[in-house]
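Participant: Sequence first, then the predicted structure, then my questions.
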Amino acid sequence: MTCDQKPELFDNGDELPSNHSANPHISELIAGLKRRQVVAAGAAVGALGFLGTALPGSAQATDLKPIAKKVAEAIKRRRERLGFQAVPVTRADTISVPAGYRAKAFIPWGTPLCGRYPAFLEDGSNSAQDQAEQIGMHHDGMHFFPIDGSRGYGKRSDHGLLVLNHEYIEPGMLHRNGPSVSNGKRTSADEVKKEINAHGVSVVEVRRDARGEWNLAPSARNRRITGATPMRIAGPARGHALMRTRYSPEGHAARGTLNNCANGFTPWGTYLTCEENWAGYFATRDSELPRELSRYGVRGTSRYGWDTVPGDEFERFDLTRKGADARDDYRNEANQFGWIVEIDPFNPDATPVKRTALGRFAHEGLVFAPARPGKRVVCYSGDDSQNEYIYKFVSKGRYIPGMSNGRLLDEGTLYVARFEAGNRGRWLALDIRDENFRRACAAAGVSFADQGEVLINTRLAADIVGATKMDRPEWGAINPDTGDVYFTLTNNSSRTQPDPANPRAANPYGHIIRWREASSDHAGNLFAWDIYQFAGPEGEGKGPKGKPLTAANIYASPDGLWFDEDGRLWIQTDMSGSQLAAGPFGNNQMLISDPKTGETKRFLVGPVGAEVTGITATPDFRTLFVNIQHPGEGSTPGDLRSVWPDGAGKRPRSATVVITREDGKRLL
């Protein structure tokens, strides 16, 4: 959708660009580097050091033969790290995995989960209450918590809690005959409640039986968190005047979590769900919008029209000023969204908490640096919109295994990244107590009353300090072998200026950036960066060390990102539109890339119209869980564009895929 298009009812929810600052774009920095430096690891980083390679310090001539033998053996072992035949590109309406593996659909949308365990009705006639007791729609970020891991130390691989969030809905598939609308207004309150209940998070207790099959276990831990679940607000924005609403006059409570995309998990054993493109759920008739709405892309009409239904539970999506005070209406309701939400999966009675110190934007996941006893906690998140930024949070308190909890995320410093020429970068504090931040605010003529207001306006604060505009920062992952941080930059249709390092107008294919922190604990202000991969077709795409992408690994629009414990990088794609319907890439896919060898192979291809997303594994690495979102996207009851996973004539359903080896051994 282009910038001058108006959002339509029930569109796909991608956020329109709202960053109109003059901050530099990452492409300007890439343009200043030689292509050889970027692809093969920039000189400032040092190719050998960045790829984890070391040279012998004082080898004598007589030592060369044994050293060469050891190197040859090491290379052979590394080559076996991706010991499978690459899956070819395909547009088949199924899951394709390498020979020797099997993939089975599990817990699709509508699976009975809790309460009355209502069965899924193929004709779409399940009620709102049914949906509140079933798996939600459009699976996304996911994590497996071993059943003995309530403190973050679990080792069980046959029994655990699989926790996944649900990004958005397709009303055309959710209801019997699509949504009921008259004169632009929704006419069924139960349909709207059902849509709200299809959002959020599912906590699913799962067990692996003696045959290796996974099953949902009826349990008191099974739980749905929806777009209406009561939540607590914590951190600097708690109680702020801009968080007060008719529902919560003190600004301490919120209702629900929406448009949850990627996820995170804490060292203390809790799940983090990330609110992404939430702005489109709200509408306003006010002609003048405050910065905390306009900078986030709130428009006059909403995506699903929930605000058009009478009743307080729906009126909250109408941000129009109606009373003398914010406590008389819902002008501030949208300020309660755009946060990271912490959920304790082991306690079904625990109230989810919105952790405001982590900033308010279109969060695409949260990834933690390795937590070390006695050290500060460090985590990273991307703002998934065109020309937005990458952030880092450093806690004030120190991590204590077995004792730390979410309060560690309520105090600390939020930083935003500036990627500089020469492969250097720095983290800029968004803290009202920081002298440089106050100086930047003064120079821009912008003021904030307190740190709570800074965080409610995180994007504006990042504009002011001069952060680097990025090509839609999505998932992040940290290499367990080196500590290097990797982020996907999925694409950017609004960038029109090509450059030598990325000579593709509008960057339709995307790339993966990485950096190494100057401080070993990740808490410092400086880093060195380079480009790990350029996605694209043969002849344009470049892998690690400048290797051209081939038929075995071409891809576009990298999105999901995850490192396994052996240091292999799993890459998931989210192509859409013409890129998905035609061209060389086929359906969306998942690849594995080895930073040690530079080898990349395609491991999985999804069904028609689906995004491949969400990934987690059991501790024994015998089971991989992957999410398949919106198969047959855009389907209606009369036009099924996919029939995965249930087969001919059945509505397509998002589902988790369980991947195992046929011989029952470790995946790789």
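Facilitator: Cool, the structure landed.
Participant: switch to C-alpha atoms for all contacts and neighbour counts from now on
Facilitator: OK.
Participant: Name the residues of the helix ranked longest in the chain that come out as buried.
Facilitator: Ordering each helix of the chain by length in residues (DSSP state H) puts helix 64-79 first. Under the neighbour-count criterion of 16 or more other C-alpha atoms under 10 Å, helix 64-79 has R78 buried.
Participant: Which strands or helices does the following helix or strand past that helix pack on?
Facilitator: Tracing the chain C-terminally past helix 64-79 and defining elements by DSSP states H and E, one meets strand 101-106 next. Contacts defined by 3 or more C-alpha pairs under 8 Å, 6 or more residues apart in numbering; DSSP states H and E place strand 101-106 against strand 655-661.
Participant: what's the spacing between the closest residue to N436 other than its chain neighbours and A477?
Facilitator: Nearest non-adjacent residue to N436, counting by C-alpha to C-alpha, 6 or more residues apart in numbering: A429, 7.9 Å away. From A429 over to A477 the distance is 22 Å, taken as C-alpha to C-alpha, to the nearest Å.
Participant: adding another structure so you can compare the two:
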Amino acid sequence: MNKPNDLAISATDLNDIDSNASHDNHFNSILNARLSRRTWLRGSAVTAATAVMGSMGLSACGGGSDAAAVTPTPTPTPEKLLAFTAVPKSLADVVSVPAGYTATALYALGDSLRAATPAYKNDGSDTDFDNRAGDHHDGMEYYGLSAAGAPLASGAERGLLAMNHEATTDEKLSSHFLHVNGGTTSLPRPAAEVDKEVAVHGLSVVEVKKTGSAWATVNDSAFNRRVTPLTDIELAGPVRSNALVVTKYSPTGTKTRGTINNCGTGKSPWGSYLSGEENWAGYFTRSATDNAARGDKSVVSLNRYGRSQGGASRHGWETGGSDDKYARWNLSKIGASTNGSDDYRNELNGMGYIVEMDPYDKTKAIRKRTALGRYAHESAAFSVPAVGQQLAVYMGDDSRNEYIYKFVSTAVWAAADANPADRMATGDKYLDSGKLYVAKLAADGTGQWIELAMSNAQIQAYSAYKFADLADVLVNARLAADAVGATKMDRPEWCSVNPANGEIYYTLTNNSNRTVNPSGSSQLAPDSANPRAYTDMKGSSAQNGNPNGHIIRFKEGTGAAAATSFTWDVYLFGAESGADASKINLSNLTADQDFSSPDGLAFSPYTGICWIQTDDGAYTDVTNCMMLAAIPGKVGDGAKSTLNYATAAGGNLAVDTFIGKKPTADTLKRFLVGPVGSEITGISETPDGKTMFINIQHPGENTSLANIGDPSKYTSQWPANAGYGAGKRPRSATIVITKNDGGRIGS
């Protein structure tokens, strides 16, 4: 998330740089295999989180029958999901929702969490971001409170929003909307600018409360907090105290300083908050001579994670001054020690994990759960808990040609742990001991979970990198996945588990490096799980590869969450409705359903609706990013299809894939369209299903730094143009959505 579409990557933004040069199986040897049998389930649904307030510049579009029909008897007819009228595509600088719904801005960049912090001026002069909302609101979860303010899972009118603040809106080095004149775009960077930019990253917790029909944040709540890249965080699990995480800040390798580039989230069965560290490598730099200074296998690791020597950092924070808080952004080996205790050569090994926090209790240490592996994490989705069975956590590595993972706990689920006395201790129980697996998909619609462990002969024999122990495998999970021949995917983003049947859905947002005739190590031919390679025109510009993305889903085999085999198919292919149905619009999407670059994804535990959010650059000449509501079936409810491609040698490449049942107007429709330049992300809702919260990230992100002094040239002025807050600079913000008749969202 918070990245340019990978069809056009900036030179200094490492978010989407492909560092996977391994030669793993891409299905090229099994493209013509045929699926022998499938099984499917029917009707379920997914959730999106949204909530209420007023009507701040958010327009209602379309129409729909929202009234619940009542029979002459006391028994009402069943609730009809997706009864709203689809919202049309839009390029307007507003948030559009269906008729009968209201969406209102609630919590935006710079909003104060403490009464002593002044209201946000939104002119670049604001400070004290340790006590304000951070930037680029991303993944988010809701935690209920009782009327008296005690933790209460069922609390639907008072609660906490815990969320990620992924990044900033950048041009060159500067986060330009944060600074009066746009900021300094040359090195060295001023300390004051660096301090502000660092502080807007991380996490926040804010109390929200409903009064009448309106929601508002609670300033000075005892629960309100910020977590930044300077906050102490413990390392937990097998990597704790390992030599790979020894730094000047933590010579014992037991902690790290902060969390960065937090993207997707998860909510544990015991009520904690999980945050994924995604594109963290680009914030750091290495000298042009660092490889020789190191002279060891750490060079292989750094290159595999996208941090080659001489590479410029995203913001130049290492130039802010001589203080240690700036030095930590330089990964170069500059100290004399043999273990890294006098510099930050190992600092990168402390980034890239799932972070767990108790949103209710500030006294509990935040922990990075290293057993879940280190890569560009998005969300963390739990299997449906079953007493006496192990838990699985499903995850993806969001970069082109990376992998899908799951972690299986050693401990089996105990019902008492749903409401524990100590949430973080329960996290220790389930997340610090277990097995990490990576997915290998076959062309016949089956797949295997391959364990990443020192006992795996392929890992022992891997010549490109010699693993020392389990901690080394986890720190270098990408290299371990290379070693076992995992399947390279089209940028695995969020994942979610269907509560109706336990099936797992992954968004594969796009991949510009799919081509029928690969000419480089980063280019892949289409395969069964990533079967499209085509040209999509955006005006006069050709976008090649898989510009529109797709959603894949898995069904576990014998063993439930601990299964080592699965079956799979493609639930939906993103596409323009008018695209060729035989090669591109394989899901036969209509104008009320078409979308591009799926990213955020969550099933509602209350309605079963599957909410799909987009972070797109391919279709934005036609529509801003959006959120759709879906009622999916199950793996195997569709059919096999064969795509034929002409090769450079004049032959034919036949690619078999498996496509889910085509959606109808009753099973998939557009629910929301966002402002100009925004990504739609973060899904959470109250336990009664009547309030949804979502995040609008980086509206106006393509505004030029040269235009910072002229609001008329901003590509977006949202949410100021909706009447929210001071100034006209665009701001990432949380919105709350409610249904005007008081019903559940999505009905």
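Facilitator: All right, it came through fine. Note that this is a predicted model, so its numbers are computed, not measured.
Participant: Which residue of the second structure is paired with the residue nearest to N436 of the first structure in the alignment?
Facilitator: The equivalent of A429 of the first structure in the second structure is E451 (alignment by TM-score structural alignment).
Participant: Check G305 of the first structure too.
Facilitator: Checking with TM-score structural alignment, G305 of the first structure has G316 as its match.
Participant: can I assume that match is in contact with P190?
Facilitator: No - using C-alpha atoms under 8 Å as the test, G316 of the second structure is too far from P190 to be in contact (9.8 Å).
Participant: so what's C495 of the second structure up against?
Facilitator: Neighbour list for C495 of the second structure: 379-381, 394-396, 504-507, 600-602 [criterion: C-alpha atoms under 8 Å, 6 or more residues apart in numbering].
Participant: Check the secondary structure at V299 of the second structure for me.
Facilitator: helix (DSSP: H, G, I helix; E, B strand; the rest coil).
Participant: buried stuff in stretch 685-692 of the second structure?
Facilitator: Buried residues in stretch 685-692 of the second structure (16+ other C-alpha under 10 Å): E685, T686, P687, G689, K690, T691, M692.
Participant: Give the aligned equivalent of the first one in the first structure.
Facilitator: Going back to what we said before, that points to E685 of the second structure. Per TM-score structural alignment, E685 of the second structure is aligned with A617.
Participant: My guess is its match contacts T623. True?
Facilitator: Yes - with contact defined as C-alpha under 8 Å, A617 of the first structure counts as touching T623 (5.7 Å).
Participant: which stretches of the second structure form helices?
Facilitator: 191-199, 290-294, 298-304, 324-327, 423-431, 457-461, 470-475, 477-483.
Participant: In JSON lines, list those along with mean neighbour count and distance to E402 of the second structure.
Facilitator: Listed next are the helices of the second structure as JSON lines, based on neighbours: other C-alpha atoms under 10 Å; distance: least, C-alpha to C-alpha, whole Å:
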{"stretch": "helix 191-199", "mean neighbour count": "19", "distance to E402 of the second structure": "28"}
{"stretch": "helix 290-294", "mean neighbour count": "15", "distance to E402 of the second structure": "25"}
{"stretch": "helix 298-304", "mean neighbour count": "18", "distance to E402 of the second structure": "11"}
{"stretch": "helix 324-327", "mean neighbour count": "16", "distance to E402 of the second structure": "30"}
{"stretch": "helix 423-431", "mean neighbour count": "20", "distance to E402 of the second structure": "23"}
{"stretch": "helix 457-461", "mean neighbour count": "16", "distance to E402 of the second structure": "17"}
{"stretch": "helix 470-475", "mean neighbour count": "23", "distance to E402 of the second structure": "15"}
{"stretch": "helix 477-483", "mean neighbour count": "25", "distance to E402 of the second structure": "8"}
